[in-house]
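Engineer: Okay, here's the prediction I keep looking at, along with the sequence it came from:
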Amino acid sequence: MSNFIIRKVAVLGAGVMGAQIAAHLINARVPVLLFDLPAKEGPKNAIALKAIENLKKLSPAPFGVKDDAQFITPANYEDDIEKLAECDVVIEAIAERMDWKHDLYRKVAPHLNPNAIFASNTSGLSITELSKGFDDALKARFCGVHFFNPPRYMHLVELIPTEHTKPEILDQLETLLTSVVGKGVVRAKDTPNFIANRVGVFSILAVIAEAKQFGLRFDEVDDLTGSRLGRAKSATFRTADVVGLDTMAHVIKTMQDNLAADPFFPVYETPAVLAALVQKGALGQKSGAGFYRKEGKTIKVLDPNSGEYVDGGGKADELIGRILKRPPAERLKLLRETQHPQAQFLWAIFRDVFHYIAVHLESIADNAREVDFAIRWGFGWNEGPFEDWQAAGWKQVAEWVKEDIDAGKALASAPLPAWVFDGPVAQAGGVHTAEGSWSPAAQRFVPRSTLPVYERQVFRAPLAGEAGADPKQWGNTLFETEHVRAWTDSRAGEDDVVIVSFKSKMNTIGPGVLEGLIRAIELAEQRYKAVVVWQPTSLKLGTPGGPFSAGANLEEAMPAFMMGGAKGIEPFVKNFQQSMLRVKYANVPVVTAVSGIALGGGCELMLQSAKRVAHVESYVGLVEVGVGLVPAGGGLKEAALRAADAANAVGAAPGDLLRFLQKSFENAAMAKVSGSALEARAMGYLKPSDTIVFNVFELLDTAKQEARALAAAGYRPPLRPTQIPVAGRSAISTIKASLVNLRDGRFISEHDFLIASRIAEAVCGGDVEAGSLVDEEWLLALERRAFVDLLGTQKTQERIMGLLQTGKPVRN
């Protein structure tokens, strides 16, 4: 198979989606031309330039690092159209108007590279209709590619071919989207709104219809249909507000215009409440009002009867809350049999979606797996609808749905397909099996894609019912305690690296985790090539990403504090520091595979490993200030070391060390957390030589490859520095002077001043002359002393207890 090299991508249309797709391609280091119409006044590229500038202001941030906006090249169709020939992929992302898209295609088609992939980012227009007018060669290279908003954060991309699209084009694009851009690709059939919007918007319409029938408030419905069901916290109506009610109305209109023969067609009528909101410009979050409206600090909810906004607070009844905690089969049975309107509502929305996906599976997707992943990754459900059905008992639920259809309680009279009750699905107890997922067209269970890109995913996205490997049990266990599991990948040629996975809540680090980590290093030094620290929680069912480590386990340290006071904690801290040194000076490379949060002690473990491999959505920082403490696991020591190295590299004088420390001091004193792995690199937490991956499912494989590469290159741990030049008391005085201004201006509290001062003392090497030479133990002692001293203060104790009790930082 020949290499598919992406030199450059063009995005046509600098609107909301086009600009953000361009931004995320830049995150992935793919050069991008962002096209739009030539401006009538000012610079010809003014429209694209304005879009690029607006990207810097958006929240959530489209860029991993805001300054990367400079790498998007603005372009217009008048002056720059010939530049399309330089692009290997061209993505059209203009407004959802078939006529406008066709006009643009006629303009750009003659200028496309004859081998370029041409794709439309449409949320639901027919890809076949869009390709009308193309010659055969362009038809073969054209497809739909539907990113979800916001493109950086939403894992789903739908890939939609026409009957003319070459299979290799789809494979190349899926490989690019999966590995380079980090997405979960679902292949959809060319039907209105494809899979995710088709099922997801139907689900919302069903919720609206059933909420009206059972007389439930919008906020009440959101409390019922969010995290209690394992779905996005924004639930139904808040999600609609975030997406935009005009966008939702447009997707519904697409269904109205193209699905007249659908047995569920009456459900596609635009709900009166939605139509009224759109008509008066209440489009959701972007207009300041939709189903919800913020008034000062109060969020009010729309009363559909009066049309006025009223105080929120509608909640699930306590009985329903208890039912929703039951196992799937029991939960559905109780909801169906309980006469409470909230229970009847919930059973109804489950039934409606089960009915819909069964009737439409064959027309919208190749198999049931595509439906479940589309809804999980596109709408934030922890389990897809087919998974929910299968977990609750396939045959029993099917009978219940049939009873409701026959009784006229369902939203359509269409019967469930025969395959639901008879044949392989009924015999297997569901659509997902060890052989694959059910395809009604093929009349068999279809296995997963075998594209080479998926070989990098040691654990692919799990699907309930499939025979996927459980990362908490898979492989060859070397040893396992209540705190850690050390194991190897048991596949041939993959068993030479020890993998360490933590088992604590949020993967916090206590004595048991440290003991297990050191034991794994000792084992690796005896007979393996390397150690990789990787957490299986990064494969969370709904949306990929999870905590690498939330830091030191304060709860485990509390007994020592209760018995010996602040001094009683010192052995805990010293053990942590010595364990981190053991990681740093191990005779085999220790590579940390980071995803999600790496805070406090988790960040310090990462800093002292031989190399870091980080998923792009990694949020890294030394945040101990939040609990009134200083980093004391070697994080400040590493800051001092790196500053000394940086100063030495440019021949800076000893008295000039402060400028190399400033960023690290501010990071710790202000508890700054990176907004991405790219920003973590800019902040100094990742080195330029560290690896950033975009698909979290490739994180473990990449980390193992990096660890092997270090071993193959004859890895030796760094030599222990004994003469580290430090900034000393003059730098501490300079920092404290700026802190006094912040304190006196009431930007920080007296206790914040104290903590920041102790951080300054630790990173500057203590009360010594500038340029004095110290060793690591000296710097660690400064960290340790500051930590213990602060722990002895009342205000720090208040911060710790507040966090342990409420989960929120206390400012005092």
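Structural biologist: Done, it's in.
Engineer: CA only for contacts and neighbour counts going forward, please
Structural biologist: Noted.
Engineer: Strands along the stretch 1-150 of the chain, start to end?
Structural biologist: Under the criterion DSSP state E, counting those that start in this stretch, the stretch 1-150 of the chain carries strands at the ranges 9-12, 32-36, 72-76, 89-92, 117-120, 142-147.
Engineer: Find the nearest non-adjacent residue to G18, please.
Structural biologist: A93 (5.1 Å; Cα to Cα, 6 or more residues apart in numbering).
Engineer: isn't that neighbour right up against Q20?
Structural biologist: No. Under the contact definition of Cα atoms under 8 Å, A93 does not touch Q20, with a separation of 10.3 Å.
Engineer: related to what we said a few turns ago, let me know which of the strands of the stretch 1-150 of the chain is the nearest to F694.
Structural biologist: When these are compared by Cα to Cα, strand 142-147 sits nearest F694, at 15.4 Å.
Engineer: List the neighbours of that closest one that are in contact with it.
Structural biologist: By Cα atoms under 8 Å, 6 or more residues apart in numbering, the residues outside strand 142-147 that reach it are 21, 117-123, 127, 131, 154, 156-162, 165, 170.
Engineer: And for stretch 529-537?
Structural biologist: Residues outside stretch 529-537 that contact it (Cα under 8 Å, 6+ apart): 471-472, 496-502, 507, 520-521, 524, 545-548, 588-594, 700, 703-704, 707-708, 711.
Engineer: for comparison:
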Amino acid sequence: MSNFIVKKVAVLGAGVMGAQIAAHCVNARVPVVLFDLPAREGAKNGIVQRAIDNLKKLNPAPLGNKDDAALIEAANYEDNLDLLKGCDLIIEAIAERMDWKHDLYKKVAPHIGPNAIFASNTSGLSITALSEGFDADLKSRFCGVHFFNPPRYMHLVELIPTAATRPDILDQLEGFLTTTLGKGVVRAKDTPNFIANRVGIFGMLATIHEAEKFGLSYDVVDDLTGARLGRAKSGTFRTADVVGLDTMGHVIKTMQDNLADDPFFAVYKTPDTLAKLIGAGALGQKTGAGFYKKVGKDIQRFDPASGNYVPGGKKADDLVGRILKEKDPAKRMKALHDSTNPQAQFLWSIFRDAFHYIAVHLDTIADNARDVDFALRWGFGWKTGPFENWQAAGWQQVATWVKEDIDAGKALCNTPLPAWVFDGRDGVHTPEGSWSPSRQAYVPRLQLPVYQRQAFRAPLLGEGAVDGSKGGTTVFEDESVRIWHQDDGVLILSLKTKMHVIGQGVINGLAKAVEEAERGYQGLVIWSADAAEGGAFSAGADLQSMLPVFMSGGLKAIEPEVAKLQQAHQNLKYANVPVVAAVAGLALGGGAELMMHAARRVASIESYIGLVEVGVGLVPAGGGLKEAAVRAAADAKGNDILQFLKDYFTHAATAAVSKSALEAQKMGYLKPDDVIVFNPYELLHVAKSQVRALADAGYRPPRRALVPVVGRYGLATIKAQLVNMRDGGFISAHDFKLGSMIAEIVSGGDVDAGSLVSEQWLLDLERKAFMELLGHPKTQERIMGMMQTGKPVRN
């Protein structure tokens, strides 16, 4: 097997997508050079330089660490084409015009290295047409690689070969995109707009059409087609605003220009309202107005009848809300189909339109049904794909209803469903693979080496493949945790509580897992099955479960529980086998503390880590502040500890949360030797390999040592800053109290500077402060506010 190592990437075009693709390469530690036209005035690389500077301002942030913008090399097509020779992958990302792309290709082709892969990030132009004019060798190394916006966060990349593209090139690129950039790759056929935009934009057009038919306003449609359907919570029209109405218009135009013989061609007409808004320069979020417009704090919606913006915020009918809460997909679909409520009929209609469309087009746009479902899940944020929804709701029954609507002239076109839909099947996904009409067979998933790293690949309904919550051999399980293994010498602890919050059951589970791991395993990994599906590592302590204890035994009853949590974390830190925390998503409060006590952390790039207890008027008391003092002393290496402690203090006192694992490393929540992984499906594999590496190297727990602290001197220095913030009106009196308490703990309390204290001393300070605050009325207000509204109370 030959190694395909991408030593350097070139991105051609420093527009929105090009600059952000370059940023994500830098996130993944891949050297990148970003090209654009030479500037007419000033420095020749001015256009690229402005794009690089702009990356630091964008939200959501394309860079995991803003300082990394400096690592993007700026270049222009006039002076720097020789740089292409050193690039193993060249991605073109200029505007969607065939003639412009061809002009650029002529310019760069002579400078592309003999083994480099050349790819276009077009969102819908024909890859085959783009490759015209290349010699046979370059044609064999050319393909489409379509990232979704924003490239750091959207999991989908569509890989589009031409008839001339070498298969090994695609396999190499899929490996790089999957592991290094952390993407979910779907291979698409070279048809207009490929898979996700073809089906997704059709879905949006069908939704607009049906909404007009049933007389529903944009806000109601968005409430119906967002989170209630397991889709992006922005719904339909809000999503269009975020994407940009001009971008949506462009994708629609590609369909109009290239799909004249499509039976659904009439639906590809640009909706009148969309044309009107684009004409008025209302392009959505980027221009401040589109289907919606923010006026002060209110969100208004466009009203096509009057041509004005009117108050928004209307919601779905209660009846339809109740139907959508039904857990059984077959009952839910039947209720929508049978209901006379216009909103329910609207929902049935958009389901029917989508099922009709994907059944008619599956054989031409994708190799198999799985690729359509993953394209919509990863590119449009759907929890389940359209074929999965159809299969879950009862394949034959739904097919019959769709056929009835087509025959009755209710569908968007009269093309019948293909014969394979009615061949007695009960779906398209089976344990053998997913249905491919073009091959007349069930196609299994690709088994590339990169997928051997994913013990639990993205699950697909009907495939019957084991997901992470059920795989392996269970050693112990209750409602809070599961302790299990995969017969490879590494024990796994998975949390089962909602958002993986830490209550008594999890604390007991931690103790059990450490004991079990020490008895017969190389080490322990803390990993939960939904980590890859946007779950949380742990959202912290379970405040709800503390209520009954508090109600029955008052404050006194809580203190032993806090001591137990501290002890559980200490046992983790000093376990005789390595414990590795596999972190993805939220690791807040107690979740951050749990992770900090592991021997090592393996974190997904999308990890949001912080000690956030001040939000509920408390201080961290699971050893987080103790660890801050320990880490600051270690970082200082004999220098002034206070300089290193200030950052840890500030992060805890302001409840700062990292916006990426890279930022968490900078903040000190992750250590320099912790591992950052880009593909969340590879988290478990990498965490286990870390356990083995530590075990193979003869792991011993850290020695229990005394900690040098800054004492009264450090406390006085930090407090002086807090006084300024309070007197300047930046923080409340209660925030001042919380900040002072955090400062006292991380400084080691009322002792001389340079004193040596034990970890237990610091834990006792944490617990004492926590208990005092729990009895404070202002803290109780914050806790109740958070539990009722989920938002921090500022008091």
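Structural biologist: Right, received. Where do you want to start? The structure displayed is predicted, hence computed values, not measured ones.
Engineer: TM between them?
Structural biologist: Once superposed, chain against chain, the TM-score is 0.99 (TM-score structural alignment, normalised by the length of the second structure); 794 aligned residues with a Cα RMSD of 0.8 Å.
Engineer: quick revisit: ranking the strands of the stretch 1-150 of the first structure by burial, who's on top?
Structural biologist: When neighbours are counted by mean count of other Cα atoms under 10 Å, the highest per-stretch mean among these falls to strand 142-147, a mean of 28.
Engineer: follow-up on the earlier one: who are the neighbours in contact with the residue nearest to G18 of the first structure?
Structural biologist: Taking Cα under 8 Å, 6+ apart as the criterion, A93 of the first structure is in contact with V11, L12, G13, A14, G15, M17, G18, S120, N121, T122.
Engineer: go on, K688 of the second structure?
Structural biologist: V490, V525, V580.
Engineer: That one maps to what in the first structure?
Structural biologist: Correspondence of K688 of the second structure to the first structure, assessed by TM-score structural alignment: K704.
Engineer: how much space between that match and G546 of the first structure?
Structural biologist: K704 of the first structure sits 19 Å away from G546 of the first structure, taking Cα to Cα, to the nearest Å as the criterion.
Engineer: same question, N305 of the first structure
Structural biologist: 42 Å.
Engineer: what's the neighbour count on the aligned partner of E466 of the first structure in the second structure?
Structural biologist: Taking TM-score structural alignment, E466 of the first structure has E463 as its aligned residue in the second structure. E463 of the second structure has 16 neighbouring residues, counting by other Cα atoms under 10 Å.
Engineer: for the stretch 551-700 of the first structure, what spans make up the strands?
Structural biologist: Taking DSSP E, counting those that start in this stretch as the criterion, the stretch 551-700 of the first structure carries its strands at 590-599, 611-621, 691-693.
Engineer: These: which one's closest to G807 of the first structure?
Structural biologist: When the strands of the stretch 551-700 of the first structure are compared for distance to G807 of the first structure using Cα to Cα, the nearest one is strand 590-599, at 14.6 Å.
Engineer: and that closest one, what does it pack onto?
Structural biologist: Strand 590-599 of the first structure makes packing contacts with strand 530-533, helix 601-607, strand 611-621, helix 699-712 when contacts are defined by 3 or more Cα pairs under 8 Å, 6 or more residues apart in numbering; DSSP states H and E.
Engineer: Once aligned, what mean separation remains between the second one and the second structure?
Structural biologist: Following the fit onto the second structure, the mean deviation recorded for helix 601-607 of the first structure is 0.7 Å by mean Cα distance after the TM-score superposition for the first structure.
Engineer: For stretch 308-316 of the second structure, measure first residue to last.
Structural biologist: Across its full length, stretch 308-316 of the second structure reaches 22 Å end to end, with Cα to Cα as the criterion.
Engineer: Distance from the chain centre to that stretch, please.
Structural biologist: Relative to the centre of its chain, stretch 308-316 of the second structure is centred 29 Å away, using Cα atoms, centre = their mean, to the nearest Å.
Engineer: Run a quick neighbour tally on D487 of the second structure.
Structural biologist: Counted with other Cα under 10 Å, residues neighbouring D487 of the second structure total 9.
Engineer: Can you tell me how far it is from Y521 of the second structure?
Structural biologist: Spatial separation of D487 of the second structure from Y521 of the second structure under the definition Cα to Cα is 10 Å.
Engineer: Then F387 of the second structure?
Structural biologist: In this structure, F387 of the second structure lies at 42 Å from Y521 of the second structure, with Cα to Cα as the measure.
Engineer: Show me which of these two is the more surrounded one.
Structural biologist: Counting neighbours by other Cα under 10 Å for F387 of the second structure and for Y521 shows that F387 has the greater number, 23 against 17.
Engineer: tell me the contacts of that one?
Structural biologist: F387 of the second structure makes contact with F355, I358, A369, V372, D373, V428 under the criterion Cα under 8 Å, 6+ apart.
Engineer: gap between the residue opposite it in the first structure once aligned and P447 of the first structure?
Structural biologist: Alignment note: F387 of the second structure maps to F386 in the first structure; criterion TM-score structural alignment. To P447 of the first structure, F386 of the first structure is 16 Å away according to Cα to Cα.
Engineer: again with A418 of the first structure
Structural biologist: The spacing between A418 of the first structure and P447 of the first structure, counted by Cα to Cα, is 22 Å.
Engineer: P725 of the first structure reaches D645, doesn't it?
Structural biologist: No. Using Cα under 8 Å, P725 of the first structure makes no contact with D645, being 9.2 Å away.
Engineer: Compare those two and say which is more crowded by neighbours.
Structural biologist: When neighbours are counted by other Cα under 10 Å, P725 of the first structure and D645 differ, and P725 comes out ahead with 25 against 15.
Engineer: quick one on the thing from earlier: what's the matching residue for the residue nearest to G18 of the first structure over in the second structure?
Structural biologist: Aligned against the second structure by TM-score structural alignment, A93 of the first structure finds its counterpart in A93.
Engineer: returning to what we had before: format the contacts of A93 of the first structure as a markdown table; extra columns: distance to A671 of the first structure.
Structural biologist: Formatted as a markdown table, the entries for the contacts of A93 of the first structure read as follows, by distance: Cα to Cα, whole Å:
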| residue | distance to A671 of the first structure |
| --- | --- |
| V11 | 37 |
| L12 | 40 |
| G13 | 38 |
| A14 | 35 |
| G15 | 35 |
| M17 | 33 |
| G18 | 34 |
| S120 | 42 |
| N121 | 39 |
| T122 | 41 |
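Engineer: Looking at the residues you listed, state which has the most neighbours.
Structural biologist: V11 (30 neighbours).
Engineer: and stretch 608-627 of the second structure, how far apart are its ends?
Structural biologist: Here the two ends of stretch 608-627 of the second structure are set 18 Å apart, with distance taken as Cα to Cα.
Engineer: before we move on, what about stretch 211-219 of the first structure?
Structural biologist: Per Cα to Cα, the first residue of stretch 211-219 of the first structure is 11 Å away from its last.
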